[in-house]
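Chemist: Please find the sequence and the predicted model below.
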Amino acid sequence: MLRLDDLQIVVRTAELGSLSAAARALDVSPAVASGALKRLERQLDVRLFARSTRSLRLTPEGEQFLGYARAALQNLEEGQQQLAGSKVGISGVLQLSAPSDFGRNVLLPWLDEFQQEHPQLSLRLLLGDRVADLYRQQVDIAIRYGTPEDSSLVALPLAASNRRVLCAAPAYQHQHGELRRLDQLAQHNCLLYMLGGRLHERWRFQDGKRELSVTVSGNRVSDDADVVRRWAVAGRGVVYKSWLDVADDVQAGRLRVLLPELRGELAPLNLVCTHRAQLSKAVHLLREFIQRRCAELLVRKPWSG
């Protein structure tokens, strides 16, 4: 089996152009360095360096082996760093953006809990429904519904199976009657959401293998998803929202799911960043934490499957 210290001798000798210089850099005697090189050449059954009294250069076989030796040492170093990092807490500043409703009413208490577990970590939270420009804004990651339109961004799933659900407050149902069919939405006040100037007035569902859609209308529109949810809780109309946003309201009885036999459209929640190099230990831990919390909410989902 090859010895790591022998690989180090080869790499440093190639870098410094001298066996004696490599010995000094590694704090071993020239005799030890020479012995390590000879031992490795015997094991590989090749000559790695062409040596004379005045010069030393890599042979073609040595050039080929050098890349593997460097990669092996680099992989070991990265492994040591990861193990060392796992033994210490995370610190520094983590900057993230999140949707208004999910951020204020779901994520905020989660972040409190996460920061209690990692008190050396500082958070900078930006809330809003407009998609953050990760190349310009000072954020490390964004939490967003749906797949990013920019294919150059890295999107990691937080809740891939999340869906939208149709909801209304008990007070609204009491006043306007129970919704029994999808086409009856035309007779109800639907609370609408607008993003980037686009009104989301076409609501899509699945009934088994059938795709259903309905165009709705109402007397209230907002570009803030939290406002739309608050209107629904106040009994102002019917809302079509991400289950993650309304799960606690449904659990507490503030909202009721309508037509639960229909499956709302997918609303996957993702963690988005510009490059995988931004996936620090803090980001990985936060992602795992949010995934667990989302899974707990999805256990209570009203749709089957």
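Modeler: Arrived safely, thanks for sending. Quick caveat: nothing in here was measured; it's all calculated off a predicted structure.
Chemist: going forward, measure contacts and count neighbours with C-alpha atoms only.
Modeler: Fine.
Chemist: where do the helices sit along the stretch 151-300 of the chain?
Modeler: Assignment of helices within the stretch 151-300 of the chain using DSSP state H, counting those that start in this stretch yields the ranges 170-176, 225-233, 243-252, 281-298.
Chemist: Go through these and name the closest to residue 4.
Modeler: Nearest to residue 4, of all the helices of the stretch 151-300 of the chain, is helix 281-298, at 27.8 Å by C-alpha to C-alpha.
Chemist: take a look at this one as well, against the first:
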Amino acid sequence: MSPDLNDLTAFVRVAQCRSFRQAAQELQVTASALSHTVTRLEQKLGMRLLQRTTRSVSLSLAGERLLQSLQPALLDIASALESLNELRDKPVGRLRLNVPRPAAQLLLAPRMAAWHAAYPEVELEIVSSDALIDIVEQGFDAGLRFGESLQQDMVAVPVGPAFGFVVCAAPAYLEAHGEPQTPHDLLRHQCLQIRFPSGTRYRWEFQRGQEKLEVATNGALVCDDMSMVVEAAADAAGICYTYGSYANEMVAQGRLQIILEDWYPPAEHFFLYYPSRRHQTAALRALIDFLR
């Protein structure tokens, strides 16, 4: 008996996720049912496709070869089905986005109610993560990043307003420790640190005219959440480097004070990006137009 398309699709999803549990969540089935599906496919083919342990899933040589052949074929099938969407008044289907948390909070969250009202038949799944991932490998349709973080084989479209960074601290901190006059002065201050999922700390970027600087600041408080850093700065724990949109309300309340204003780099847009070799779906086109 030949494998059916559902079995092959299930195998590809597990192979991409390297996890039965994650693939099952995305396919909206149980992990047990998905495991039975892949086992049935292996029995039909007479060879093992996945190596399973209690902690990991990896591909066998046969699995690697089948995955490489199936991925473009399944994309062609998806494109053929998607072409039918052109005949609809409004797009339908599922759209998975991978976005950093600031983009989710500042760009997407304020617009989600309006999006759902305009496109109620599109299931939009947003996964917020600051880690740089391969969106194709992880099964996402598109992602949001700043331009310098984009992979080379992606189509990238600027969306939303431009977001700029500011440096700020509580008036009480500045009164106690003095106000930095240049970025280099920050080296003598407690600077609240952002750590990326890779383990590296963010180097604060500055620009005045043609002069550009990156400063590896120092500080005893390190976290991976920008809103926590801003709150700590407002409580006089140190100086923070953050999106202006995070700080605006506290600046208006007098809890934070903007400093080093002559040294800010130009504001930047987020880019919505997707694989250049993948057909742009009607739902994705609608989202690009909506966020523009």
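Modeler: Thanks, I have the structure now. For clarity, every value in this text was computed on a predicted model and none was experimentally measured.
Chemist: Quantitatively, what TM-score do the chains reach?
Modeler: Counting by TM-score structural alignment, normalised by the length of structure 2, the TM-score of this superposition works out to 0.59. Behind it: 209 aligned residues with a C-alpha RMSD of 3.2 Å.
Chemist: Kindly compare burial across the helices of the stretch 151-300 of structure 1 and name the winner.
Modeler: Of all those, helix 225-233 has the most neighbours on average by mean count of other C-alpha atoms under 10 Å, namely a mean of 22.
Chemist: once aligned to structure 2, how far is that helix on average?
Modeler: Here helix 225-233 of structure 1 is compared with structure 2 after superposition; its mean distance to the aligned residues, by mean C-alpha distance after the TM-score superposition for structure 1, is 3.5 Å.
Chemist: what helices or strands is that helix leaning on?
Modeler: If contacts are counted by 3 or more C-alpha pairs under 8 Å, 6 or more residues apart in numbering; DSSP states H and E, helix 225-233 of structure 1 sits against helix 100-102, strand 164-168, strand 191-195, strand 239-242.
Chemist: Let's have these in a markdown table, adding mean neighbour count.
Modeler: Formatted as a markdown table, the entries for these read as follows, by neighbours: other C-alpha atoms under 10 Å:
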| stretch | mean neighbour count |
| --- | --- |
| helix 100-102 | 22 |
| strand 164-168 | 25 |
| strand 191-195 | 21 |
| strand 239-242 | 24 |
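Chemist: could I get these as CSV with distance to residue 253 of structure 1?
Modeler: What follows is those, written out as CSV (distance: least, C-alpha to C-alpha, whole Å):
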stretch, distance to residue 253 of structure 1
helix 100-102, 18
strand 164-168, 10
strand 191-195, 19
strand 239-242, 15
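Chemist: Quick one: closest of the ones you listed to residue 124 of structure 1.
Modeler: Of all these, the one in closest proximity to residue 124 of structure 1, counting by C-alpha to C-alpha, is helix 100-102 (14.6 Å).
Chemist: Against which helices or strands is the very next helix or strand once past that closest one packed?
Modeler: Proceeding N to C from helix 100-102 of structure 1, the next assigned helix or strand is helix 108-117, under DSSP states H and E. Other helices and strands packing on helix 108-117 of structure 1, by 3+ C-alpha pairs under 8 Å, 6+ apart, are helix 281-298.
Chemist: who's in contact with the helix it packs on?
Modeler: Judged by C-alpha atoms under 8 Å, 6 or more residues apart in numbering, the contacts made with helix 281-298 of structure 1 from elsewhere in the structure are 90-91, 94, 110, 114, 158-159, 162, 243-244, 247, 271.
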